[in-house]
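Participant: okay, here's the prediction I keep looking at, along with the sequence it came from:
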Amino acid sequence: MKIPPEITYRNVEKTNAIDTLVNEKIAKLEHICNYISSCHIAIEKAHDRPRSGSPYRVRIDMTVPPGHELVAESNPSESNQYEPLDVVIRDAFNAARQQLFKLTKQQHESDRSKSYEEVQETTALVTKLFRDQGYGFLKTLDGREIYFHCNSVLHDDFERLEIGTGVHFSLEQGEEGPQASTVKIINKPGVRVGNSEQTLIEPPLDWRE
């Protein structure tokens, strides 16, 4: 955590057993999410002999970037009167863990979605063509091999493709993994335009035409 967890006890004796339990539970939260920015655990005994419910309450407040506030609380009802303190602590941390797991899962799914949405046109070379089957493979300039289908080639230019043709494409997530879409022909590897000294496409280091 960016800030050490803050644990407060109110009308509850802090014992080694309880302190060890709390810290073990905090470690499990960090295992789910290692970027929690703050965590405050309040452990209190509200009543010595309540007419109903448990005398203990445990509340966990967490802050998770970029600005999520999570609150988990255990305050056993009448049916759970006089639950031991360790049980109340476990219940509160179980609730916190469920919330944290749900949040981090949503964040990871959002990050994966953005990683594909934010991809701009990428340059690549055609390395494999299977004309009869209507598909092929591209190799990006950083060495990744990407599948593409003939329907993804713009302007019905699939038949114009040759091994070594330079293209621009967008990356999307297909049923079997990443694949190229909106494939647009640019040029052959190393081709120069006019008198320009700038090579439009520099082939990968392991490129063999």
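Facilitator: Received it, and whenever you're ready, just let me know what you need. Predicted model only: the values in this text are computed from it and were never measured.
Participant: use CA for all of it now, contacts and neighbours both
Facilitator: OK.
Participant: remind me, longest strand of the protein?
Facilitator: Across the chain, the longest stretch assigned as strand under DSSP state E is strand 177-187.
Participant: what's that strand packed up against?
Facilitator: Contact here means 3 or more Cα pairs under 8 Å, 6 or more residues apart in numbering; DSSP states H and E; on that basis strand 177-187 packs against strand 145-149, strand 166-174.
Participant: next, the buried residues of it.
Facilitator: For strand 177-187, burial by neighbour count (16 or more other Cα atoms under 10 Å) applies to Gln179, Ala180, Ser181, Thr182, Val183, Lys184, Ile185, Ile186, Asn187.
Participant: stretch 103-116 too?
Facilitator: Neighbour-count burial for stretch 103-116 flags no residue at all (criterion: 16+ other Cα under 10 Å).
Participant: how far off centre is that stretch?
Facilitator: Relative to its parent chain, stretch 103-116 has a centroid offset of 4 Å by Cα atoms, centre = their mean, to the nearest Å.
Participant: give me the contact list for it.
Facilitator: The contact list for stretch 103-116, computed with Cα atoms under 8 Å, 6 or more residues apart in numbering, reads Ile32, Cys33, Leu171, Glu172, Gln173.
Participant: any idea how far the residue most central in space within the chain is from Phe101?
Facilitator: Per Cα atoms, centre = their mean, the C-alpha nearest to the average position across the chain is that of His108, at 2.1 Å. His108 sits 11 Å away from Phe101, going by Cα to Cα, to the nearest Å.
Participant: and if you look at Ile41?
Facilitator: Counting by Cα to Cα, the gap from Ile41 to Phe101 is 18 Å.
Participant: show me where the protein has its helices.
Facilitator: In the chain, the helices defined using DSSP state H lie at 16-32, 85-117.
Participant: and the shortest one, what does it pack onto?
Facilitator: In this structure, helix 16-32 makes packing contacts with helix 85-117, judged by 3+ Cα pairs under 8 Å, 6+ apart.
Participant: alongside the first one, take a look at this:
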Amino acid sequence: MKVPPEITYRNLEKTDAIDALVHEKIAKLEQVCNYISSCHIAIEKIHDRPRAGSPYRVRIDMTVPPGHELVAESNPPDVNQYPPLESVIRDAFNAAVRQLKKLSEQQHEYDRAKVQDNTQQTTALVTKLFPEEGYGFVRTLDGQEIYFHRNSVLHDDFERLEIGTGVSCFVELGEEGPQASTVKIVDKPGARAGKVEQNIIEPPLGWNE
């Protein structure tokens, strides 16, 4: 966590066993979400002799970037008469874990959608081929040279590619930079790009092969 967790005990004494349990549960929160900004745990005894329910209440307040505030609380009703403090603590942290998992999944879905939005389909020409190694390069219409692997070529058409073949592809960011995926032949295999019909692919002026 960016800020060490704050643990507050009210109307009860902190024991080594309870403190160890709380820190064990905090570690599990960090396993679910390792970028929690802050976390405050309030453990209190709200009644000495309640007629029903638990005398304990545990509340966990968390802040998760960019600005999410999560609250998990446990104060068992009269389903269980006088549940031990350890059980109330576990219930509160279990609720906190569920909230963190849900938020983390939502954030990952948003990130995936954002990546997909940033992925662009483009038209390109094959400029380099290394058949034995199973990869090559295409040049997009804006002059950018992009790596592609044979596994990215649709319909197992890697063997049909030649220098100058026109293709369509998606450009995405890989571990080592931009790379082409979903590479599809858009002119006759082996045909020079200059011979391709204009409504399919037309190299720009000043194209350098």
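Facilitator: Cool, got the structure. In this text the structure is predicted, and so the values were computed from the model without any measurement.
Participant: what's the TM-score here?
Facilitator: TM-score for the superposed pair, counting by TM-score structural alignment, normalised by the length of structure 1: 0.68. Supporting figures: 174 aligned residues with a Cα RMSD of 3.5 Å.
Participant: same list (the contacts of stretch 103-116 of structure 1) but as CSV, adding neighbour count.
Facilitator: Putting those into CSV (neighbours: other Cα atoms under 10 Å) gives the following:
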residue, neighbour count
Ile32, 15
Cys33, 17
Leu171, 22
Glu172, 16
Gln173, 14
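Participant: now for the residues you listed: which two are most distant?
Facilitator: Spanning the widest gap among the contacts of stretch 103-116 of structure 1 are Ile32 and Leu171, at 29.9 Å by Cα to Cα.
Participant: what sits closest to Lys139 of structure 1 if chain neighbours are left out?
Facilitator: Glu145 (4.5 Å; Cα to Cα, 6 or more residues apart in numbering).
Participant: can you tell me how far the one you found sits from Ser170 of structure 1?
Facilitator: In this structure, Glu145 of structure 1 and Ser170 of structure 1 are separated by 13 Å, where distance is defined by Cα to Cα.
Participant: ditto for Asp61 of structure 1
Facilitator: Using Cα to Cα, we find Asp61 of structure 1 at a distance of 42 Å from Ser170 of structure 1.
Participant: Leu21 of structure 1 too?
Facilitator: Using Cα to Cα, one gets 50 Å for the distance from Leu21 of structure 1 to Ser170 of structure 1.
Participant: who's in contact with Leu70 of structure 2?
Facilitator: So, once contact is read as Cα under 8 Å, 6+ apart, Leu70 of structure 2 ends up touching Asp61, Met62, Thr63, Val64, Ala96, Gln99.
Participant: alignment lookup: Asn34 of structure 2 to structure 1.
Facilitator: Taking TM-score structural alignment, Asn34 of structure 2 has Asn34 as its aligned residue in structure 1.
Participant: my guess is its match contacts Met1, does it?
Facilitator: Yes: the pair formed by Asn34 of structure 1 and Met1 meets the contact definition of Cα atoms under 8 Å, at 6.7 Å.
Participant: any idea which strand is longest in structure 2?
Facilitator: Of all the segments assigned as strand in structure 2 under DSSP E, the longest by residue count is strand 120-130.
Participant: spit out the contact partners of the closest residue to Ile60 of structure 1 other than its chain neighbours.
Facilitator: In space, not counting the residues next to it along the chain, Ile60 of structure 1 is nearest to Ile41; the distance is 4.6 Å by Cα to Cα, 6+ apart. Ile41 of structure 1 makes contacts with Pro5, Glu6, Ile7, Thr8, Val58, Arg59, Ile60, Asp61, as judged by Cα under 8 Å, 6+ apart.
Participant: find the residue closest to Arg90 of structure 1 in space, skipping its chain neighbours.
Facilitator: Nearest-residue entry for Arg90 of structure 1: Lys25, 7.9 Å, with adjacent residues in sequence omitted and distances by Cα to Cα, 6+ apart.
Participant: just to revisit the earlier point, so for Asp61 and Ser170 of structure 1, which sits in the more crowded spot?
Facilitator: Residue environment comparison for Asp61 of structure 1 versus Ser170 gives the larger neighbour count to Ser170, 19 against 16, counting by other Cα atoms under 10 Å.
Participant: just give me the neighbour total for Ser54 of structure 1.
Facilitator: A total of 25 residues lie near Ser54 of structure 1 under the criterion other Cα under 10 Å.
Participant: test my guess that it contacts Ser74.
Facilitator: No: applying Cα under 8 Å as the test, Ser54 of structure 1 and Ser74 come out as separate, 9.7 Å apart.
Participant: reformat the helices and strands packed on strand 177-187 of structure 1 as a markdown table; add distance to Arg192 of structure 1.
Facilitator: Shown next, in a markdown table, are these (distance: least, Cα to Cα, whole Å):
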| stretch | distance to Arg192 of structure 1 |
| --- | --- |
| strand 145-149 | 24 |
| strand 166-174 | 12 |
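Participant: now Ser38 of structure 1: how far from Phe137 of structure 1?
Facilitator: 47 Å.
Participant: which one of those two has more residues nearby?
Facilitator: Each of Ser38 of structure 1 and Phe137 had its neighbours counted (other Cα under 10 Å), and the higher figure belongs to Phe137 (21 against 17).
Participant: which residues touch that one?
Facilitator: Contacts here follow Cα under 8 Å, 6+ apart; on that basis Phe137 of structure 1 touches Val126, Thr127, Lys128, Leu129, Glu145, Ile146, Tyr147, Phe148.
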